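# Can you look at this prediction? I've put the sequence above it.
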Amino acid sequence: MSFPLSPAQLTDHVTDRLRAAGCVFAEDEARLLLSAADRPDRLAEMLELRCAGHPLEQVVGFAEFAGLRIALTPGVFVPRRRSEFLVERAVALGAPGTVVLDLCCGSGAIGAALAARLGGVELHAADVDPAAVACARRNLAPYGGAVHLGDLDAPLPADLRARVGLLVANAPYVPTGEIPLLPPEARDHEPPVALDGGADGLAVQRRVAAAAPRWLAPGGHLLIETSERQAPATAALMSRQGLTVRIEQDEERDATVVIGSSPGGPS
């Protein structure tokens, strides 16, 4: 089936619709929608969704992250580019063969990026959202990753205890009272469980830090993405679990990662 307009006319039409809907990068988004749509009716559907405020990545079915194309479905948390900093810091601490655990994994983007960059890892991931787990299983399948459905570390196999070299978590850290201040794309189209960090934004991080000693190998590392404002409190949570802690930041990406290292290896 062919499109009724010429390619140039179609590009202009889609761009104009997106611009009228308030999309700042209308030209770039138009090219992406056009490349992702194989039929006129599919393009029309995608265009309507995007103009209604749905995240572009959910509309086209994928996100670009750390050099990978991560499959996404509607309602699944969209990986942020700032989280690439977490990947980079984890890669610097890992090696081929590392046991990697991605808690609150969402689409599995972080775990997939670590597996792709480190090579040969034993990869596990977990999330409480069935839609996210289904998405993560698709994204981690090429790396032999096991994705577990359940609350935080509850569904993990017992034989992972004290074996994890890299435990990464982009746990929700937006304080409940600040959820209404998020952009509509996130507030209206991403699951609250992936955004809401409780009254102080630290509720899930607190649980991750408390669980980490059960799973970390001697000398293993826990990496949690957080905000610059919350980083000292996140660091204190890790310190209370006996980890040696440092805070690392990337101002260009507005990214903050707190790293806690367990005893028995280099920090």
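Cool, got the structure. From a predicted model like this one, the values you see are computed outputs, not experimental measurements. Numbering: from 1, shown residues only.
# C-alpha only now, for contacts and for neighbours.
OK.
# isn't Glu225 right up against Val87?
No - contact criterion CA atoms under 8 Å: Glu225 and Val87 do not qualify, at 10.0 Å.
# out of these two, which sits in the busier spot?
Neighbour tally, Glu225 and Val87, criterion other CA atoms under 10 Å: the higher count belongs to Glu225, 26 against 21.
# okay, pairing it with this:
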Amino acid sequence: MIAVSSAVRAATVDRLRRAGCVWAEDEARLLVEAADDPRSLAVLVDRRVAGEPLEYLLGWAEFCGERITVVPGVFVPRARTAALVAAAEAVTGPAARVVELCCGSGALTRALARRLHAPRLLAAVDVDPAAVACARGNLAELAVPVYAGDLFDALPATWRGTLDLVVANAPYVPTAALDLLPAESRQYEALVALDGGPDGLAVLRRLAADATRWLAPGGHLVVEVGQSQVDLLATVLAEAGLLPSTFRDESLAATAMTARRPVGMAGQGSEN
């Protein structure tokens, strides 16, 4: 961290506030800590004022007490997704076999490693090569492999019917609503991490359709969803043979859904 005068710090806060940064004082402090010298601080502030996400400038995001490395283009973990972690913790027993799909930076796996009791963290998966590379860095110390691929297709076939927890912060924003997202999201994050198709549930439908093939009896799929989409997604999950339940955290304005594979349910086979 460089030493800056009170005048420079005040000017930085003022620029950030004028640019619409709600937490201008906190952002100024973080940018000062990230800068190597006054020139690099000026560049960071210019980029932030232009709208670049703070997390990309810092190189990390805080999530559930973890400092998660993020790089430009990779989905930045949101504070509200802590509700998904809590929902997963509530339904998952000890020594669970865990896979994270649509992993982005791998933030969920990092959080679950601390929250679950003796989890067996099997893998994380993402279709975006930039996200895969980022997640590999974040999960290296946990020795969790990160696969590049499309949802369950990236996993070893021998895992079918064995997973206790599949967690995914899949994209769920309807395509027509993408323009309503904050500029930081729609201009800088990968579209594949945001666009959920016409009604926002395109990827979640695919997850639901394949989940019973991969979950162990009694295993859970846990996903984040918009509150207005709960009823439709519950129908989708039920039609796939899963037992859905809603987890709502009003303090985070966040909704997660859990879907359990019934213990007596026959698997759907191992065909592709």
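Nice, thanks for sending it over. All values derive from a computational prediction rather than experimental measurement.
# Average offset of the strand or helix carrying His220 of structure 2 relative to structure 1?
Taking DSSP states H and E as the criterion, His220 of structure 2 maps to strand 215-224. With mean CA distance after the TM-score superposition for structure 1, strand 215-224 of structure 2 departs from structure 1 by a mean of 0.7 Å once superposed.
# Tell me which helix or strand comes right after that strand.
Taking DSSP H and E as the definition, the helix or strand right after strand 215-224 of structure 2 is helix 230-239.
# which residues are in contact with the helix or strand following that next one?
The C-terminal neighbour of helix 230-239 of structure 2 among helices and strands, as given by DSSP H and E, is strand 243-249. With contact meaning CA atoms under 8 Å, 6 or more residues apart in numbering, strand 243-249 of structure 2 is reached by 83, 87, 230, 234, 237-238, 254-262.
# how close does the helix or strand that strand 243-249 of structure 2 is followed by sit to structure 1?
Sequence-wise, the next helix or strand downstream of strand 243-249 of structure 2 (DSSP H and E) is strand 254-260. Its aligned residues in structure 1 lie a mean 0.8 Å from strand 254-260 of structure 2 after superposition (mean CA distance after the TM-score superposition for structure 1).
# any idea of the angle strand 254-260 of structure 2 forms with strand 243-249?
Strand 254-260 of structure 2 and strand 243-249 are oriented at 160 degrees to each other (axes from the mean of the first three to the mean of the last three CA atoms, to 10 degrees).
# how far does strand 254-260 of structure 2 sit from the chain's center?
14 Å (CA atoms, centre = their mean, to the nearest Å).
# In structure 1, what range does that strand match?
On structure 1, the counterpart of strand 254-260 of structure 2 by TM-score structural alignment is residues 255-261.
# Against Ala126 of structure 1, how distant is the residue nearest in space to the middle of structure 1?
By CA atoms, centre = their mean, structure 1 has its centre lying nearest to Pro79, at 3.7 Å. Going from Pro79 of structure 1 to Ala126 of structure 1 by CA to CA, to the nearest Å gives 15 Å.
# just Ile224 of structure 1 next, same as before
Distance, Ile224 of structure 1 to Ala126 of structure 1, by CA to CA: 15 Å.
# what sits up against the strand holding His220 of structure 2?
By CA under 8 Å, 6+ apart, the list of residues contacting strand 215-224 of structure 2 from outside reads 81, 84, 87-88, 91-92, 160-170, 211, 254-265.
# Next step: these restricted to strands.
By the criterion of DSSP state E, membership of the contacts of strand 215-224 of structure 2 in strands covers 163-168, 254-260.
# Which of those ranks first by neighbour count?
Neighbour max across these (other CA under 10 Å) = Leu165, 29 neighbours.
# Surely that residue is in contact with Ala90?
No - Leu165 of structure 2 lies out of contact with Ala90 (CA under 8 Å); the separation is 11.3 Å.
# Overlap of the contact sets of the two?
Shared contacts of Leu165 of structure 2 and Ala90 (CA under 8 Å, 6+ apart): none.
# so what corresponds to Ala21 of structure 1 in structure 2?
Ala21 of structure 1 maps onto Ala19 in structure 2, by TM-score structural alignment.
# My guess is its match contacts Glu52. True?
No - the pair Ala19 of structure 2 / Glu52 is not scored as a contact, 11.3 Å apart, by CA under 8 Å.
# Looking at the two, which one has more neighbours?
Neighbours per residue (other CA under 10 Å) separate Ala19 of structure 2 from Glu52, with Glu52 holding more: 19 against 14.
# Please give the element, helix or strand, for Ala126 of structure 1.
Counting by DSSP H and E, Ala126 of structure 1 is found in strand 122-127.
# Show me what counts as buried in that strand.
Residues 122-127 are the ones in strand 122-127 of structure 1 that count as buried (16 or more other CA atoms under 10 Å).
# So what's the gap between it and the chain middle?
How far strand 122-127 of structure 1 lies from its chain's middle: 13 Å, per CA atoms, centre = their mean.
# List the contacts of it.
Outside strand 122-127 of structure 1, the residues within contact range by CA under 8 Å, 6+ apart are 97-106, 108, 111, 115, 133, 143-153, 155-156.
# Could you rerun that using 6 Å?
99-105, 145-150 (CA atoms under 6 Å, 6 or more residues apart in numbering).
# Tell me the one of those nearest Leu202 of structure 1?
For these, the closest approach to Leu202 of structure 1 (CA to CA) belongs to Cys104, at 13.7 Å.
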